[in-house]
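Student: Sequence and predicted structure below; questions after.
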Amino acid sequence: MERTFLDMPDSQGYFGEYGGQLIPPQLKAVMDDINTAYDQVRQTAAFQDELAELYAHYVGRPSPIFYAKRLSQRQGGARIVLKREDLNHTGAHKINHCLGEALLAKHMGKTKVLAETGAGQHGVALASACALVGIDCEIHMGEIDIAKEHPNVVKMKILGCKLVPVTRGTRTLKDAVDSAFEEYLKDPVNFIYAIGSVVGPHPFPKMVRDFQSIVGREARAQCLTQHGRLPDMVVACVGGGSNAMGIFTEFLPDEAVQLVGVEPAGKGLDTPDHAATMARGTKGAIHGFACYTLQDAQGEPLPVYSIASGLDYPGVGPQHCYLKDIGRVNYESITDDECLDAFMTLSRTEGIIPALESAHAVAYAMKVAKTMSPEQTILVNLSGRGDKDADFVSQKLGL
């Protein structure tokens, strides 16, 4: 692998000019402690063996890749292959890093794990992981998302976590992050903030990427074993960007493989109702790190919107920003309507109900497949299943 990708982030947590620790000095010391503990524990055979055993026997890894034959035939052109992260225990890729963060919290002697959640997948996964290792869990979630994602809300409560409704601001993901972080600051020595994506101050973009990179390692090997070649394109949805970094990382050195991150265009990029940070954002900072952000003239985050609760975030992971700048990853966008069409089409052609977040990636693959040849392959990270979205979509479409 090229040194460019191996050496990132640097010792200060930067991917090029993005990332870092834009936080108060007292919090920097806490983050440095987390970084040191992570770098120490991840090298030990005991930690690696425990995580590998949980991935295999608790999560159900490796998740398979699946050739979506009827969908591919319907669209024409390239073969569409799905990396089935929706089959993981708790229903999405989030469990991959939540187990790692919960084990790290236990190793460090923390008394409570705090987090935000948008679609609820991170919340369910973290609540599950905390129940498994025996540590208290508190999840902050926007009031709008609580109403949209009722099945996941119930699961979190059943799993024993404390769910804190966030009623301020847009009452969605960005405000949930603010609320959870404020609670964390009350006792950062005994609490740990288990960030739900490749965002936040160093070392979280690195840690979450590392835990999620199992997705790409599996998928690359599976493509070679089952198809005898690498995919021509790898596609994943991007909000904060954890599932995308998870599948992209292993393919970064493979220059012949196109990598595409798909953002939410919401009601259209020509409206304020989107969360397409890469397409419409500018360089700034949010939640303790430098990245592209959707911001006003004063540098304050703008209200953002997506039909997918897990994607409506006004920032994006710092490594994604770097990969955009160097041209290694292309970032495209998909509207709500295109997302809903992909949600229903995949459900009715393959019997797989995707999460609305993942449906953005499916929609882009459906669109671009038509422009490619039948000898080519698109690998889509199907990052989550749509159980949580079924009632909302049913109401939306009048089913």
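Tutor: It's in.

Student: When you work out contacts or count neighbours from here on, use the C-alpha atoms and nothing else.
Tutor: Noted.

Student: what about the helices in the stretch 51-200 of the chain?
Tutor: 69-75, 95-108, 121-133, 143-148, 150-158, 173-185 (DSSP state H, counting those that start in this stretch).

Student: Would you map the helices across the stretch 251-399 of the chain?
Tutor: Under DSSP H, counting those that start in this stretch, the stretch 251-399 of the chain gives helices at 277-280, 318-325, 336-350, 356-369, 390-397.

Student: Tell me which of the ones you listed sits most buried.
Tutor: Greatest average neighbour count among the helices of the stretch 251-399 of the chain goes to helix 356-369 (a mean of 27), per mean count of other C-alpha atoms under 10 Å.

Student: gap between the closest residue to residue 51 other than its chain neighbours and residue 190?
Tutor: Of all residues not flanking residue 51 in the chain, residue 100 sits nearest, at 6.9 Å (C-alpha to C-alpha, 6 or more residues apart in numbering). Per C-alpha to C-alpha, to the nearest Å, residue 100 is found 18 Å from residue 190.

Student: Could you check which of the two is surrounded by more residues?
Tutor: Using other C-alpha atoms under 10 Å, the more surrounded residue of residue 100 and residue 190 is residue 100, with 26 against 14.

Student: how close does the more buried one get to residue 195?
Tutor: 12 Å.

Student: here's the one I want to compare it with:
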Amino acid sequence: MGEPRTRGRFGEYGGRYAPESLVEACREVDEAFRDAWADPGFRGALARLLAVHAGRPTPLTPADRLSEALGVRLCLKREDLTHTGSHKINNVLGQALLATRMGRRRLIAETGAGQHGVATATAAALLGLEATVFMGERDIERQALNVFRMRMLGAEVVPVTAGSRTLKDATSEAMRHWVGATGDSHYCIGSVVGPDPYPWMVREFQRIIGDEARAQCAAELRTGVPDYVVACVGGGSNAAGTFAGFADTRALLVGVEAEGGAGASRGRLGVMHGCRSLFLQDDDGQITQAHSIAAGLDYPGVGPEHAHLRDLGRARYVTVSDEEAAAAAVRLARTEGIVPALESAHALAWVIRAAGDGELPAGSTVLMTLSGRGDKDVSTLKELL
């Protein structure tokens, strides 16, 4: 999982399909990121923020009771223990530092589950920037806690009432807004989607998950490398960051999507939000609405690098239902004392299912990224349980 080819391509996916008014802005972000990523001073400043503000490194937690019940050895990479409660802070601190380096004074962001919005508002407050977060009206209703957190941190939360009123439409509105604000604002995309260089840049900011986990697995597991590396996938940033640490190993990479938002599993080639990738579409090529109990997986596509990994056969993508995810969240809470985000519960649901039907051989070692904590999903779970 290295740098994309010319013009931001991962195989036939990726690229920079942006309005003319944003092509120059994307080029500036590309040049600024390449310069910053090669600068030890920038990387040192980011490492310090990740340590003293975000709380890295996050631990690798053996799920002992659940492992015994499943007959596999399951270890959880605990991104839920970062400041703000999810992996999103890794990417946002990097992009916020980049924005200040570019002389931008405001961050624009989209959010679904609210975790990226909270992370953006947090980084903006920390670095003295303004923040404007676009969020679908439906997600505002089901993620009220995170909306309050964003506003408490000083961010403007803009409700999006178009379309499905979820993450896809929030992303569209954020990109439209950026068109008229490129001079003083940086668009802080929250996943490995969007026009080049965002899929690559976001993965590089998130690869700290996989790099840490690989070193931790070397110390924790007798074999050093797990048999399976599993993560949930919406746009796919936590999975891309996790997979980056193990792509050159024998570990089998598994991305778990929501049954109603399975871009990698059931998507077709198309262009949306500035990149060419796999998207849910009807017979006329129109993007169709995704659904998931987890707001962060309610996206009708997948990042271009995931589409490329699928084609190469390096990663496998599977789906999990709402019911399986909710049941997995409860099971983790009652066996390990951890309430996961519903996004992360999708990954766990596949592990539970695969262990039960023999797809995961007895005694297998499994690394699973627990991408976020479940505080935000309590009201949703209360309606189901």
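Tutor: Yep, it's here. Treat the numbers as computed from the prediction; the structure is a model and nothing was measured.

Student: one step back: if we compare the helices of the stretch 251-399 of the first structure, which one ends up closest to residue 29 of the first structure?
Tutor: Minimum separation from residue 29 of the first structure across the helices of the stretch 251-399 of the first structure (C-alpha to C-alpha) falls at helix 318-325, 20.8 Å.

Student: Columns distance to residue 114 of the first structure on top of the helices of the stretch 51-200 of the first structure, output as CSV?
Tutor: What follows is those, written out as CSV (distance: least, C-alpha to C-alpha, whole Å):
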stretch, distance to residue 114 of the first structure
helix 69-75, 40
helix 95-108, 10
helix 121-133, 9
helix 143-148, 17
helix 150-158, 13
helix 173-185, 7
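
Student: Report the spatially nearest residue to the counterpart of residue 324 of the first structure in the second structure, omitting neighbours in sequence.
Tutor: Matched across to the second structure, residue 324 of the first structure falls on residue 310, judged by TM-score structural alignment. With sequence-adjacent residues excluded and distances taken as C-alpha to C-alpha, 6+ apart, residue 310 of the second structure is closest to residue 316, at 6.0 Å.

Student: Residue 395 of the first structure matches what in the second structure?
Tutor: By TM-score structural alignment, residue 395 of the first structure lines up with residue 383.

Student: Sorry, wrong one. I was asking about residue 111 of the first structure.
Tutor: By TM-score structural alignment, residue 111 of the first structure lines up with residue 105.

Student: ok, so what distance separates the spatially most central residue of the second structure from residue 66 of the second structure?
Tutor: The centre of the second structure sits closest to residue 237, judged by C-alpha atoms, centre = their mean, with a distance of 3.2 Å. The gap separating residue 237 of the second structure from residue 66 of the second structure is 26 Å, by C-alpha to C-alpha.

Student: Out of the helices of the stretch 251-399 of the first structure, which is closest to residue 214 of the first structure?
Tutor: helix 318-325 (17.1 Å).

Student: about what we covered before: hang on, the residue nearest to the centre of the second structure packs against residue 192?
Tutor: Yes - judged on C-alpha atoms under 8 Å, residue 237 of the second structure makes contact with residue 192 at a distance of 5.2 Å.

Student: Just give me the neighbour total for the alignment partner in the second structure of residue 353 of the first structure.
Tutor: Structural alignment (TM-score structural alignment) places residue 353 of the first structure against residue 339 in the second structure. Neighbours of residue 339 of the second structure under the rule other C-alpha under 10 Å: 22.

Student: what does residue 124 of the second structure give?
Tutor: Quick note: residue 124 of the second structure (other C-alpha under 10 Å) scores 24 neighbours.

Student: Same check on the one 3 residues further on?
Tutor: When counting by other C-alpha under 10 Å, one arrives at 13 neighbours for residue 127 of the second structure.

Student: cool, and residue 153 of the second structure?
Tutor: 18.

Student: need the contact list for it.
Tutor: Residue 153 of the second structure sits next to 121-122, 125 when contact means C-alpha atoms under 8 Å, 6 or more residues apart in numbering.

Student: could you flag which of those residues are buried?
Tutor: Among those, those that count as buried by neighbour count (16 or more other C-alpha atoms under 10 Å) are 121-122.

Student: Which of the contacts of residue 153 of the second structure are still contacts in the first structure?
Tutor: Retained contacts for the contacts of residue 153 of the second structure in the first structure, judged by both residues aligned by TM-score structural alignment, their matches' C-alpha atoms under 8 Å, are 121-122, 125.

Student: Alright, that wraps it up for me.
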